[in-house]
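J.: take this sequence and fold it.
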Amino acid sequence: MCSFTITATISQLSWSTKVILLQLTIFLGIFHLIFEIRRFIHSPRLFMSSYWHWFNLVVILFPVFTSFSWLQTEELPLWETVISTLLLELKFLLYFRAIKYFGTYFAIMIRVAQRVFSFLVVWAIFIFAFAHSLHLLLRPTTVYSDQQSYIGGVNNSWNFASKRQYVPSNDVIENTTEDFDENLTMFSMLYSSFLAVYFMMTGDISLISPSVLAEDWILVLLLVLFSFTTTIYLMNLFIGLLSLAINEANNKQSFLHLRAVTLSEIELFWMLPSQRRKLNWFPDFM
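T.: Now for the predicted structure:
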């Protein structure tokens, strides 16, 4: 993490220094990859079913491939660097889960996330359904440039993009761009509609133009249904489920279980055979 983030953050470093740090990143990544391979050999079924192992694998491989790409092109791969830095720093944060002072909160977050995962899936389907409906309603449709006619009614964001204006001074008809509402263009693509609906879930309805709301009852109906089912009902239900899951979880027991899993991985995959055979570390009666 240090070698990669230093390279990505400090732009004043010379290229020779960056090469050393990137090579060190690749070497340490391969070193950590060996232990992931040992985990897979030890129990392939457990490795495939554990999301922690998949996360570790992504955290190791992504910065390694980013470093390879950086060394080959000698140019900063921006999006790959951003994702690699985020993954490495999150991985560093997870090392605190075996310390009691921090581990209790990690145990709470993991246990609660496991309890409410199915509810989050249902919630995501609700959001996708409304995002898809708003995308179909507000997306730009066919434009006939020769007749300057725009299909899609007042909901079409392209209707605001271009207008013909008559100029009396020289009797020339000019194309101008005015009254263009850029907020409506978020619904022109399905993925951006999903993002817009996510923002609307927090109460931000500025993504919809007031002029459109005043002229389309279908849009108003969708927004009212979305506000009640998702923002009011599901969000408050989710908060209640979180409170119940936190109260029902035995935080101390969850932390001890998390620490036991961490210690078992250290003993199995990070210790040498000679260390595991030390009787003063692992007596026979244990």
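J.: use CA for all of it now, contacts and neighbours both
T.: OK.
J.: and S188, how far is that from I239?
T.: Distance, S188 to I239, using CA to CA, to the nearest Å: 32 Å.
J.: how about this one, so we can line them up?
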Amino acid sequence: MRLASGVKPFCIDKRNIIVVSSRSIVLFYAIDNDNNDKIDLRRLVWELPHSLSDIRNFSYQCTSNLSHKRILWFDITCGDSKHNYYTLIPLDVAISGHDLPDEWMKYSCQCQGLANFLNLLSIKPYTSCNTFNSAETICNLIRYKANRLDECIATQLNECTPTAILEEILWHNHYKPTIGPNGENPLIVAILEFKSVEIQQLLDYCIYHCINDSQPGFMSIVVDALPELAKHYPKILDKLIEQCTYIKVPSTWRLKSEKYDSTHEKLWSYKFDGSIFMVNSKKNFLNVLFEKLETTHRHSATTCFVPLPGLCTYPDPNEINNTYRWFNVVIPRHPSTFVKLVPFRSFNVFKSPPFEAIVKFKWKAFARQRFFLVLCLYLIHFGLFVTAIMNIHGQLMIASMILGSILIFTWIRRSIIHYMNGIRLFTVFATYIELAAFVLPVITGFLKHGDGAPPELQSLSVLSLWIFIVAQLRAFRDIGVFIAAVAHISRNILWFLLLLAFILFAFAHSFLVLLLEDNNESNTFKRFDRSLKNVWSMLLGEYSSIEPWSDSHLVNIYMIAFSFSTAIILLNVLIALLNNAYKETYKYAHTVWVINRAEIIVDIELSWMLPSERQNRDYFPWSIIYEAYTEDVDEWSKKLEADKSPTLYGMKVKMDKFKDELKIEMDKFKDEMKVEMDKSKDEIKNEIAKFKDELKQLLSAVINDVVNKS
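T.: The predicted model follows:
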């Protein structure tokens, strides 16, 4: 049969009709309604792949298999090229709701029209089987946008909404979360569609099977969606990370005993290669030395694992388009999920033990050694420039300029890498300090070989280098935590500094207006900048600038008001604020330091490593095993149990287990009752037989007595 423009129907039998258009096949079938005598209509859809042109010729054949079940076979010819294509559907099995090919299921979830509710009613019977395991199918179901008419009809038809269907699919435990061949991730689709209910359903399902069934593979779609969660749903991400905290290694993995004594520092971590074996990374001399220095007192430790497999791994470069593979060496464009997550600087994420353990592992495995090498390069540049400035040594200045130019080019490359991977760079103040530390010394060197560099520029160059070198020390814990604490406290007292600035400007302006026309030779209040400098000296307790006017009542009033408002009130308030804020800030500062170290690690991964090194499983393992203090794990477990609000999926699983246990107990009780009843029946029969015998004997005795008397 040859298709003309438009749509053509083909009747299979009284209950089944095929409708064929230029790019799709629709199967309409009728089923009996169990609740009444009416007949319900259902619809399944198949669409032609986008790579093929429109359907030109079409034919179908209805055959029976060995089980005498009908199968529909469709032969399709596409376009002028007469490309042959085929699809099939097990008609009787599909109508009964027991199985459906994936290509029919995914398009049935996707197709939308005037009768959307027919699709929902048609796919609902398949929730009890594993026909929804395709990532594209679940994505199409989540994307399904029902209109108000559909929702009203669905409410009347047993809650047949996309959300209810997804919930039923997850309840049957057949769904295996996977990422599609084209990168389709159902969880990311739910996030981008802003469907919070579906997001929570998928997260609860994945985390439940990961923790309770020891199946970390269920978290693959969760790991891939972490950056989108951080961007759109940070509170849901915080809750997820809490659920991933202190997850004990299952006993079936046979790594170590659950609890043991250790001398390693808190959250000491190892790589986990995805098998049942825990493997230590290769150790060089530097790692061995630091490992000895980082030991602590002996304590009880519990082995936990990070239930986020593949968080740190990079995609295989062989899977990247060959055209851009060389470009990936210079400018990496396919970072790991960890790299994508760091720029969000999510406080609660990096506050959690799993992510702090990941940062520690990366630092030990590769980042620490490379950081020291880069730091040595910066120190050489610093030493060359400072020595050349102080000793006016031409050759050292040339060497400093060459090294500085190389560092500028590396900075430009790193900036491009960060920008191409969506990492903020120019919003961070340290970026400008780093740029100044590279550019100013080079400019100073060029001017030195010309007319001479001004002392101000030389001074700024030296200062920027000193600040830059000190900023690099934030990678070390004690210095980094202190710097983070100072920065946090400074941000907290910003309002105080603003108020102090207003007071300084106010008194500087007042003294300027009052003493401007005074012709005293020692008058230093002729300009506003000098007046402001004098007021700043007064803040530090130096009042010599106003001594010539010691007899002026207004000057004395200004001095008293200024000293009372600043030295007595504001500075004492500042001291009190700093004393109260530091202890509270220390824990916050520790997390900020972890984030800062994570940013340094990301920079090393992208800028100072080759693509082949990013495929090294010693550096970027499948997952991480870490040692936690046993008391911390026990305390966290108690807190989690106290605060735990059971998820809908978890409650359903528990109810199913309770039903199964109840059914077993009921069957056992029925068997016991049956045995008891059988025993009771036998006893009753024996008693009745005994009673009959006794009654028979009694009647015989009575009859004999009557006969003898007569």
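J.: where does the TM-score land?
T.: Superposed pair, TM-score by TM-score structural alignment, normalised by the length of structure 1: 0.75. Supporting alignment: 241 aligned residues with a CA RMSD of 2.3 Å.
J.: neighbour count winner among S188 and I239 of structure 1?
T.: Neighbour count, other CA atoms under 10 Å: between S188 of structure 1 and I239, S188 has more, with 20 against 11.
J.: how about that one: what's its closest non-neighbour residue?
T.: Distance criterion CA to CA, 6 or more residues apart in numbering; nearest residue to S188 of structure 1, sequence neighbours excluded, is R139 at 4.3 Å.
J.: and stretch 274-286 of structure 1, how far out from the chain's middle?
T.: Stretch 274-286 of structure 1 sits 43 Å away from the centroid of its parent chain (CA atoms, centre = their mean, to the nearest Å).
J.: one more: stretch 83-97 of structure 2?
T.: Taking mean C-alpha positions (CA atoms, centre = their mean), stretch 83-97 of structure 2 and its chain are 39 Å apart.
J.: so E89 of structure 1 sits against M1, correct?
T.: Yes: counting by CA atoms under 8 Å, E89 of structure 1 does reach M1; the two are 6.8 Å apart.
J.: okay, the two: which has more neighbours?
T.: Ranked by neighbour count (other CA under 10 Å), E89 of structure 1 and M1 place M1 first, with 19 against 14.
J.: from I34 of structure 1, how far out is the more buried one?
T.: Applying CA to CA, the value for M1 of structure 1 to I34 of structure 1 is 17 Å.
J.: do S16 of structure 1 as well
T.: 28 Å.
J.: show me what contacts the spatially most central residue of structure 2?
T.: Residue closest to the average C-alpha location in structure 2 (CA atoms, centre = their mean): L226, at 2.5 Å. Contact analysis of L226 of structure 2 by CA atoms under 8 Å, 6 or more residues apart in numbering lists L237, T337, L341.
J.: so which of those residues wins on neighbours?
T.: Neighbour count (other CA under 10 Å) singles out L237 as the most crowded of the contacts of L226 of structure 2, with 22 neighbours.
J.: what helix or strand is that one on?
T.: Using DSSP states H and E, L237 of structure 2 sits within helix 234-243.
J.: packing partners for that helix?
T.: The criterion is 3 or more CA pairs under 8 Å, 6 or more residues apart in numbering; DSSP states H and E, and the helices and strands that helix 234-243 of structure 2 contacts are helix 220-232, helix 347-351.
J.: one more time with 7 Å, if that's ok
T.: With contacts taken as 3 or more CA pairs under 7 Å, 6 or more residues apart in numbering; DSSP states H and E, helix 234-243 of structure 2 sits against helix 347-351.
J.: returning to what we had before: ok, the residue nearest to S188 of structure 1 - how many residues close by?
T.: Counted with other CA under 10 Å, the neighbours of R139 of structure 1 add up to 20.
J.: do the same with the one 4 residues further on
T.: For V143 of structure 1, the number of neighbouring residues by other CA under 10 Å comes to 14.
J.: looking for the alignment partner of it in structure 2.
T.: Using TM-score structural alignment as the criterion, V143 of structure 1 maps onto no position in structure 2.
J.: and V143 of structure 1, how far is that from M48 of structure 1?
T.: Distance, V143 of structure 1 to M48 of structure 1, using CA to CA: 50 Å.
J.: can you check N56 of structure 1 too?
T.: Taking CA to CA as the measure, N56 of structure 1 falls 12 Å from M48 of structure 1.
J.: neighbour-wise, which of the two wins?
T.: N56 (16 against 12).
J.: for the more buried one, give its distance to N250 of structure 1.
T.: Relative to N250 of structure 1, N56 of structure 1 is positioned 27 Å away (CA to CA).
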